[in-house]
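> just coords:
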């Protein structure tokens, strides 16, 4: 009887673990889905474009570099996308978010997913008082996100769709050498967190998923931190892209990638001094 009880307890534990570790992602839900994806010419955005394509979605991709977009579009079609179009756009220009939205809705006939992923180039160094760059970066990394979300909400409300906002660990925890970038990501947290409340209160069935990413092995990120970051876990851009897509399908409130980002975010309120010391230990001060 004792062995039977132990076996039942073990089976129960395995069942509980299997329940929490299961992957509920239903890839079939993306077949034919209409997706607007920004920042798609490289890095995580490019990887997302390929994942969506292999799952047979319809895509409008956008970024500044037209030649790079064309190459991504060609590969998307090879991977199985039902439809792919691109539109070059510069998100530092206030009129471009509306132009991109109109193009996407017209060409796809509506929107099911809007993925806001683009970022402006910013130096990886200590704050030197460049307020003009801060204004420009806020336009690209924050205000254009607000403009795109506002412009696409009617289409998403009609389809009961999802808005995915790609953010960063630096939007939860201030880190060295990212002063301007961190400010823009904190702004995303405030705006889209408030917007989520308002949509629910108004009965608008549009989900907002905030995507909190750690250091990812994109070419631009690796070049920036060279010689400055001494040791920090680096995660896969391909896996980050898939995690974001899964979060949108499941209509998650937030997703974290890689796994250690979530506990680190929670620890900031419990052990702030210790966390700050650990963060600073990752960096080479002399190379900043």
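Structure's in. What do you need? Given the structure is predicted, the values throughout are model-derived calculations rather than measurements.
> going forward, measure contacts and count neighbours with C-alpha atoms only.
Fine.
> surely residue 144 and residue 94 touch.
Yes - with contacts defined as CA atoms under 8 Å, residue 144 counts as touching residue 94 at a distance of 7.1 Å.
> quick one: which of those two has more around it?
Remark: of residue 144 and residue 94, residue 144 carries more neighbours, 25 against 14, as counted by other CA atoms under 10 Å.
> quick one: contacts for residue 171?
182-189, 212 (CA atoms under 8 Å, 6 or more residues apart in numbering).
> what about it, distance to residue 287?
Counting by CA to CA, to the nearest Å, the gap from residue 171 to residue 287 is 24 Å.
> what's the burial count for residue 8?
Here the neighbour count serves as a burial measure; for residue 8 (other CA under 10 Å) it reads 12.
> circling back to that earlier point, keep only those of the contacts of residue 171 that are in helices.
Among the contacts of residue 171, the residues falling in helices (DSSP state H) are 182-189.
> would you show me how to pick out the buried ones of those residues in PyMOL?
What follows is the PyMOL syntax for the buried subset of these, where burial is set by 16 or more other CA atoms under 10 Å:
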select buried, resi 182+183+184+185+186+187+188+189
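> take the ones in helices among the contacts of residue 171 and lay them out in TSV including distance to residue 258.
Rendered in TSV, the data for the ones in helices among the contacts of residue 171 read as follows (distance: CA to CA, whole Å):
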residue	distance to residue 258
182	19
183	22
184	21
185	18
186	19
187	22
188	20
189	19
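> out of the ones in helices among the contacts of residue 171, which is nearest to residue 135?
When the ones in helices among the contacts of residue 171 are compared for distance to residue 135 (CA to CA), residue 184 comes out closest, at 9.9 Å.
> which residue ranges of the protein form helices?
Counting by DSSP H, residue ranges of the helices within the chain are 2-21, 43-54, 66-79, 96-108, 131-138, 144-159, 179-202, 219-225, 237-249, 261-267, 272-280.
> could you say which of those is packed most deeply?
Between the helices of the chain, the one whose residues have the most neighbours on average, counting mean count of other CA atoms under 10 Å, is helix 43-54 (a mean of 24).
> also compute the angle for it relative to helix 237-249, please.
Using axes from the mean of the first three to the mean of the last three CA atoms, to 10 degrees, the interaxial angle of helix 43-54 with respect to helix 237-249 works out to 60 degrees.
> contacts for helix 43-54 next, please.
Residues outside helix 43-54 that contact it (CA under 8 Å, 6+ apart) are 30, 37-40, 58-59, 61, 72, 75-77, 79-82, 117-118, 218-220, 237-238, 240-242, 245.
> again with stretch 114-122
Here stretch 114-122 has contacts from 35-40, 45, 63, 137, 140-141, 145, 149, 152, 162-167, 180-181, using CA under 8 Å, 6+ apart.
> again with stretch 180-187
122, 127, 134, 137-138, 141-142, 167-168, 170-172, 174-175.
> what about versus this one:
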């Protein structure tokens, strides 16, 4: 009971006073900024007075987001279109941000990708593509940005998924990449602590994809993975980075799901089919 009370009071304090920790003018590089949570993160950072570099694959969408950020009062906002499936893109993006902003206070890694249309879900080509976008590019961006973040005592914010903690059906490669992200950044946090490098790492766990996407996976039609979107999700991510929290769960109930995973590590196939409301015949 005492633990629950302290947790509740801590959450209340966190909600009321977190914004005191975010300094207007902080320099933020945000990936995956054109849609979904990334787009909302851009708008919330703009409202808080951040200086922004936004990146995503589609230039037209980025241009729209940049315009909206300026309407919200952002004094400095730049964009660079980049495809994280290219191994050269991460270094190019970080260098662009350093040139435009003069350094970084926040690196917010949010981009995501499922296998491109036309690729078999478990083919070698699809596997390489998915791991480059969802794992290796995160490592590359972090490596390139760490010197600047260390100089500013900055914060590294990683937007991940509950699939990095609880494996789900028909998401084996994607879940593997998210599990790897959790492991990499967890150990990197320890290494930085040992070396007295003052860079905070916040791992943000967002909600599951839509049930319809999983159902299509049963039937062999690949669908994108969708994370929780909207202002509340974006603010939860920003709060975590601003307060140097080690982890953020949104919605909060997914924290409980991760805890309960140990009680039912391998749900039976019939339970999964009932959950998705599909049958073998329908598949």
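Structure's in. What do you need? The structure displayed is predicted, hence computed values, not measured ones.
> circling back: now the two most distant members of the contacts of stretch 180-187 of structure 1.
Largest separation among those by CA to CA: 127 and 167, giving 20.6 Å.
> those two: who's more crowded?
Remark: of residue 127 of structure 1 and residue 167, residue 167 carries more neighbours, 28 against 13, as counted by other CA under 10 Å.
> measure the more buried one to residue 44 of structure 1 for me?
For residue 167 of structure 1, the distance to residue 44 of structure 1 under the criterion CA to CA works out to 12 Å.
> now residue 210 of structure 1
Relative to residue 44 of structure 1, residue 210 of structure 1 is positioned 15 Å away (CA to CA).
> again, but for residue 71 of structure 1
Using CA to CA, which is the criterion applied here, residue 71 of structure 1 is 15 Å from residue 44 of structure 1.
> likewise for residue 58 of structure 1?
Between residue 58 of structure 1 and residue 44 of structure 1 the distance, using CA to CA, works out to 18 Å.
> likewise residue 266 of structure 1?
When distance is defined by CA to CA, residue 266 of structure 1 is 25 Å away from residue 44 of structure 1.
> likewise residue 220 of structure 1?
When CA to CA is applied, the distance between residue 220 of structure 1 and residue 44 of structure 1 equals 11 Å.
> now for the residue nearest the centre of structure 2: which residues touch it?
Within structure 2, one residue has its C-alpha closest to the average C-alpha position: by CA atoms, centre = their mean, that is residue 159, at 1.7 Å. If you count contacts by CA under 8 Å, 6+ apart, residue 159 of structure 2 has them with 108-110, 203-206, 237.
> that one matches what in structure 1?
In structure 1, the residue matched to residue 159 of structure 2 (TM-score structural alignment) is residue 166.
> also residue 68 of structure 2?
Under the pairing rule here (TM-score structural alignment), the equivalent of residue 68 of structure 2 within structure 1 is residue 75.
> give the aligned range of stretch 132-147 of structure 1 in structure 2.
So stretch 132-147 of structure 1 sits over residues 125-140 in structure 2, by TM-score structural alignment.
> if we can go back for a sec, ok, the contacts of stretch 180-187 of structure 1 vs residue 5 of structure 1, which is closest?
Residue 5 of structure 1 has its nearest neighbour among the contacts of stretch 180-187 of structure 1 in residue 172, at 45.2 Å by CA to CA.
> what about the closest one, how many neighbours?
When neighbours are counted by other CA under 10 Å, residue 172 of structure 1 registers 20.
> cool, and residue 274 of structure 2?
As a burial measure, the neighbour count of residue 274 of structure 2 was computed by other CA under 10 Å and equals 10.
> gap between it and residue 215 of structure 2?
Computed as CA to CA, the residue 274 of structure 2 to residue 215 of structure 2 distance reads 11 Å.
> what does residue 254 of structure 2 correspond to in structure 1?
Alignment note (TM-score structural alignment): residue 254 of structure 2 maps to residue 261 of structure 1.
> kindly report the same for residue 174 of structure 2.
In structure 1, residue 174 of structure 2 lands on residue 181 (TM-score structural alignment).
> quick check: its match vs residue 170 of structure 1, distance?
Look at residue 181 of structure 1 and residue 170 of structure 1: by CA to CA, they are 8 Å apart.
> equivalent analysis for residue 122 of structure 1, please.
14 Å.
> what's the answer for residue 146 of structure 1, then?
Spatial separation of residue 146 of structure 1 from residue 170 of structure 1 under the definition CA to CA is 19 Å.
> just residue 194 of structure 1 next, same as before
From residue 194 of structure 1 across to residue 170 of structure 1, the span is 19 Å (CA to CA).
> now do the contacts for residue 21 of structure 2.
Under the criterion of CA under 8 Å, 6+ apart, the contact partners of residue 21 of structure 2 comprise 242-243.
> okay, the contacts of stretch 180-187 of structure 1 in JSON lines with distance to residue 5 of structure 1 next?
Conversion of these to JSON lines gives the following (distance: CA to CA, whole Å):
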{"residue": "122", "distance to residue 5 of structure 1": "60"}
{"residue": "127", "distance to residue 5 of structure 1": "62"}
{"residue": "134", "distance to residue 5 of structure 1": "63"}
{"residue": "137", "distance to residue 5 of structure 1": "61"}
{"residue": "138", "distance to residue 5 of structure 1": "60"}
{"residue": "141", "distance to residue 5 of structure 1": "57"}
{"residue": "142", "distance to residue 5 of structure 1": "57"}
{"residue": "167", "distance to residue 5 of structure 1": "47"}
{"residue": "168", "distance to residue 5 of structure 1": "46"}
{"residue": "170", "distance to residue 5 of structure 1": "48"}
{"residue": "171", "distance to residue 5 of structure 1": "48"}
{"residue": "172", "distance to residue 5 of structure 1": "45"}
{"residue": "174", "distance to residue 5 of structure 1": "50"}
{"residue": "175", "distance to residue 5 of structure 1": "50"}
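> restricted to strands, list these.
Where those overlap with strands, as defined by DSSP state E, the overlap consists of 167-168.
> and the contacts of stretch 180-187 of structure 1, which is closest to residue 251 of structure 1?
residue 167 (16.2 Å).
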